[in-house]
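Q: sharing a sequence plus its predicted fold:
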Amino acid sequence: MNFEFVKEWLAKLGIEGKLPELDLIVSSLLVLIGCYISYVVARWLINHAIDRVLSKAPERWYNSLVNSGFFKRCANLAPIIVIHNFIPVLFIDDFESWQSPLRTVVGVYLTWVITSILTALANVVSIAYGYSYKAREVPITGVIQVAKLVLVLMAIIITVAIVMNKSPMYLLSGFGAMTAILMVIFRDTLMGFVAGVQLATNRMVAIGDWIELSDHGVDGTVQEVGLISVKVQNWDKTIVFLPTYILIHESFKNWQGMVNTGGRRMRRSLMIDLDSSRILSDEELEEVAEKHFNQSAEDWLSENELQKPVSNLTVFRVFANNYLRNHKQVREDLLHMTRLMQPTAAGIPLEIYAFAKETEWTKYEAIQSSILEYLYSVMADFGLKNYQYMNNNQAFSQQSEEGAYNPNKPES
């Protein structure tokens, strides 16, 4: 195909030979218009092909191909084909020397168009894989990012080779000398890639896991495991981007085991006033047994392998343990107990240790709170008091009631 009609049209206007470049300009504009038309037609054909071919395809493949922009980038090949075919037609005679640099430009553009298509294809794989049930346990985000990085590096090498008119192998032969520099530049990338492979292989962390690293202010859910960083949303809704290799080089706590087990540990202490601990009389023991155990004191002592004399602290500890064992929201198959801890200045801690059936935070806290609230409320039935710090006024009032010197009390 040639553009003789352009010359004839210019001749009719009476400017033939007066401006040789005008022929080239008009012809180039026509080619550019043709490139745009070819792009629009290619987009139209591809869109209709998508509707026909992918109408019965699985949803994950349809969504991944459409949302990744794969077909849109494929349409960019049409203008390149048009320009490549018209370069030897447009640039002739006085402009023949332009063909070589223009072919170089087209070659570079073609290289990056193909690179963009391949990166879009990588996005297709990533999006489609995200629909799989394995995506949470074994994320491939890091692998996809490495693939994109390799594609970009290859595109850079090919671009330089095209501009220098050299073979890519010629450039790669001197690539070893730059290895040390590249190791420094891509240190975090390489370390992140190795860490990502180890995390995925050993299944140390996955998307949706609750992890905790107190030294780095991380306490929340993993949103994304990338090549360089791990995105974590803390419970206060802040976002933390953590270098991937830190999860390999430093220890962290993964709470996913708790979620998978279906039991969340409760470990709270009731602080009991030491002065309220005493031996129960037979009448008091009988009253407690009938009220809280629905049986006689002798039967209760025999059932729990206890004998007189028995303290109110012992009776309350056994009562709390039985309450945990019979609680509907406590896991019976997991460890549960009540135990006395080392006495402190704040009283004797009676530790409640059990696993709630609910792992979701609000439900878990509700179960834990209801258990503690009930035990606090019945503590007085056993003659026990919860330890509480007194302020100066309370201490002075208590001393006055016990017969200490009171300046406001009249002398007898």
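A: On my side now, so go ahead. Residues are numbered from 1 along each chain as shown.
Q: could you use CA atoms for every contact and neighbour count after this?
A: Noted.
Q: state the distance from residue 396 to residue 407.
A: As judged by CA to CA, to the nearest Å, residue 396 and residue 407 stand 11 Å apart.
Q: what distance do you get for the closest residue to residue 285 other than its chain neighbours to residue 71?
A: Excluding the flanking residues, the one nearest residue 285 by CA to CA, 6 or more residues apart in numbering is residue 297, at 6.2 Å. Distance, residue 297 to residue 71, using CA to CA: 82 Å.
Q: so where do the strands sit in the stretch 251-400 of the chain?
A: Along the stretch 251-400 of the chain, counting by DSSP state E, counting those that start in this stretch, strands occupy 253-254, 264-272, 337-340, 348-356.
Q: tabulate these (CSV), appending mean neighbour count and distance to residue 328.
A: Listed next are these as CSV, based on neighbours: other CA atoms under 10 Å; distance: least, CA to CA, whole Å:
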stretch, mean neighbour count, distance to residue 328
strand 253-254, 16, 27
strand 264-272, 19, 14
strand 337-340, 18, 15
strand 348-356, 22, 9
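Q: let's have those strands in CSV, adding distance to residue 80.
A: Output for these, formatted as CSV (distance: least, CA to CA, whole Å):
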stretch, distance to residue 80
strand 253-254, 51
strand 264-272, 61
strand 337-340, 75
strand 348-356, 65
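Q: for residue 242, find the nearest of the ones you listed.
A: Smallest distance to residue 242 across those (CA to CA): 14.3 Å, for strand 253-254.
Q: how about the residue nearest to residue 285, what does it touch?
A: 285, 286, 289, 290 (CA atoms under 8 Å, 6 or more residues apart in numbering).
Q: just give the closest residue to the second one, not the sequence neighbours.
A: Using CA to CA, 6+ apart and skipping the chain neighbours, the partner closest in space to residue 286 is residue 297 (5.0 Å).
Q: the strands in the stretch 101-250 of the chain, which residues?
A: Remark: strands assigned in the stretch 101-250 of the chain by DSSP E, counting those that start in this stretch are 210-213, 218-225, 229-234, 239-243.
Q: report the distance from the third one to the chain centre.
A: Looking back up the chat, that one is strand 229-234. How far strand 229-234 lies from its chain's middle: 5 Å, per CA atoms, centre = their mean, to the nearest Å.
Q: try it against this one:
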Amino acid sequence: MLSLFIKRTKTKWDDALLERKVLHRAAHVAPALVFYWLADGFPGFEDIIHRLAIVYIVLVGGWVFNSFLNAVIDVYRTLEVAQNRPIKGFVQIVQIITFVVIAIFSIAVMFNQSPFGLLGGLGALTAVLLLVFKDTILGLVASFQISTSDMVRIGDWIEMPKYGADGDVIDVSLLTIKIQNWNKTISTIPTYALVSDSFKNWRGMAESGGRRIKRSVNIDMNSIKFCTSEMLQRFSKYQYITEYIERKKTELTKYNKEAAADTSELINGRHLTNVGTFRAYVEAYLHNHPCIHQDMTFLVRQLPPDEHGLPIEIYVFSNVQAWAEYEAIQADIFDHILAVIPLFDLSVFQRPAGQDFKLLTSVPQPDKAG
């Protein structure tokens, strides 16, 4: 009857009490009370029955209190604040203290000793207790630091390569933190490891409203050259850089005139290059892209040239953070960039592959006869 009544109420806390069987376990106190009251009917056994009944009541009380605390955790998890301030670790500390107190009290009752006397005797076992409860003590300190410093919250995406963890935090307790990796496996990490070891928390990215795109394209340096007037005329038809081309032509003409440069040779004076114009195009393209965050770091830059060519790096932020959409946006951007590179008389550098060697072997060899 009580269960049916609780299920029909609108409140959630009573459902948690029912699910954790708090009332069901509390009912176990009744038989112990009956034995305690009927102990006088067993001459010579009254004292032992009283002690057993008291110990049983205390153990059931601890059992009920533990279930109540678990119900508190369940209700707390439904609140919005639980994402920022998990309390499971602190509740587990209370549970441990409760069971220690119950154990000491039960032993004291059974042997008719003072609980404080037993505590005094435990002083000699301090070193052993510290060794036994080492992980618990470390977890207690770590839980306090994690909570006060707001290092990790449930739902945070963290990376911890040392433990092979890369995914979302799904549980924070006194001794362990559970992380659901992107492949749906679960990594369990000691709580104190987050304090003693380094890890990466992606919460800042989630809160910033952007997600970084950092990727480069290697340009074959053999294809880099000055722009001729014919090339500039062709480039000026590209919508995103029409204004740029006209502005740079005016600027460079003025400079070369003032410097009295002999522009009949491109090496003299200042001239646009195809790679510089390409870089300007990429900047303009990204500035006009609806999925690029314009208020965050925005760079299209050259990196130092190496044996793989001249890297042109894109360093911008997407305004979409969802993984699949982010990857689609990034792929779409580089699809476009790779497709327009030949339009600037540039070539992408890549190592020779099987097809390249096949083409080399198919080239007719000169006749050496005679």
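A: Sure thing, it's come through. Just so you know, these numbers come straight off a predicted model, no measurement behind them.
Q: now the TM-score, please.
A: The TM-score (TM-score structural alignment, normalised by the length of structure 2) is 0.89; 354 aligned residues with a CA RMSD of 2.3 Å.
Q: before we move on, the earlier item: now the strands of the stretch 101-250 of structure 1 in JSON lines, with mean neighbour count?
A: Listed next are those as JSON lines, based on neighbours: other CA atoms under 10 Å:
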{"stretch": "strand 210-213", "mean neighbour count": "20"}
{"stretch": "strand 218-225", "mean neighbour count": "22"}
{"stretch": "strand 229-234", "mean neighbour count": "21"}
{"stretch": "strand 239-243", "mean neighbour count": "18"}
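Q: tabulate those (CSV), appending distance to residue 274 of structure 1.
A: Shown next, in CSV, are the strands of the stretch 101-250 of structure 1 (distance: least, CA to CA, whole Å):
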stretch, distance to residue 274 of structure 1
strand 210-213, 37
strand 218-225, 37
strand 229-234, 41
strand 239-243, 46
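Q: and residue 288 of structure 1, what pairs with it in structure 2?
A: Counting by TM-score structural alignment, residue 288 of structure 1 lines up with residue 235 in structure 2.
Q: its match contacts residue 246, correct?
A: No - when contacts are counted by CA atoms under 8 Å, residue 235 of structure 2 is not listed as touching residue 246 (10.2 Å).
Q: quick one: which of these two has more around it?
A: Using other CA atoms under 10 Å, the more surrounded residue of residue 235 of structure 2 and residue 246 is residue 235, with 22 against 13.
Q: in which helix or strand does the residue lying closest to residue 72 of structure 1 once chain neighbours are set aside reside?
A: Once flanking residues are discounted, residue 72 of structure 1 sits nearest to residue 43: 6.7 Å by CA to CA, 6+ apart. Take DSSP states H and E as the rule and residue 43 of structure 1 turns out to sit in helix 20-53.
Q: check contacts around the residue nearest the centre of structure 2.
A: Compute the mean C-alpha point of structure 2, and by CA atoms, centre = their mean the closest residue is residue 157, 1.7 Å away. Residues near residue 157 of structure 2 by CA under 8 Å, 6+ apart: 166, 167, 168, 169, 201, 202, 203.
Q: from residue 296 of structure 2, how far off is the third one?
A: According to CA to CA, residue 168 of structure 2 stands 25 Å off from residue 296 of structure 2.
Q: for the fifth one, same thing?
A: Residue 201 of structure 2 sits 19 Å away from residue 296 of structure 2, taking CA to CA as the criterion.
Q: ditto for residue 126 of structure 2
A: 55 Å.
Q: more neighbours, the two?
A: When neighbours are counted by other CA under 10 Å, residue 126 of structure 2 and residue 296 differ, and residue 296 comes out ahead with 16 against 11.
Q: touching, residue 108 of structure 1 and residue 156? I think so.
A: No - between residue 108 of structure 1 and residue 156 there is no contact under CA under 8 Å: 9.4 Å.
Q: the more surrounded of those two?
A: A direct count of neighbours by other CA under 10 Å for residue 108 of structure 1 and residue 156 places residue 108 higher, at 19 against 15.
Q: which ones are touching the equivalent of residue 354 of structure 1 over in structure 2?
A: Per TM-score structural alignment, the equivalent position to residue 354 of structure 1 in structure 2 is residue 316. By CA under 8 Å, 6+ apart, the contact list for residue 316 of structure 2 reads 212, 213, 214, 292, 293, 296, 297, 298, 299.
Q: the last one matches what in structure 1?
A: Aligned against structure 1 by TM-score structural alignment, residue 299 of structure 2 finds its counterpart in residue 337.
Q: and for the third one?
A: Matched across to structure 1, residue 214 of structure 2 falls on residue 267, judged by TM-score structural alignment.
Q: surely that match meets residue 352?
A: Yes - Residue 267 of structure 1 lies in contact with residue 352 (CA under 8 Å); the separation is 5.5 Å.
Q: dump the residue contacts of the corresponding residue of structure 1 for residue 77 of structure 2.
A: Mapped onto structure 1 by TM-score structural alignment, residue 77 of structure 2 lines up with residue 130. Residue 130 of structure 1 makes contacts with residue 136, as judged by CA under 8 Å, 6+ apart.
Q: how near is residue 130 of structure 1 to residue 199 of structure 1?
A: Look at residue 130 of structure 1 and residue 199 of structure 1: by CA to CA, they are 17 Å apart.
Q: that's all I had, so thanks and see you.
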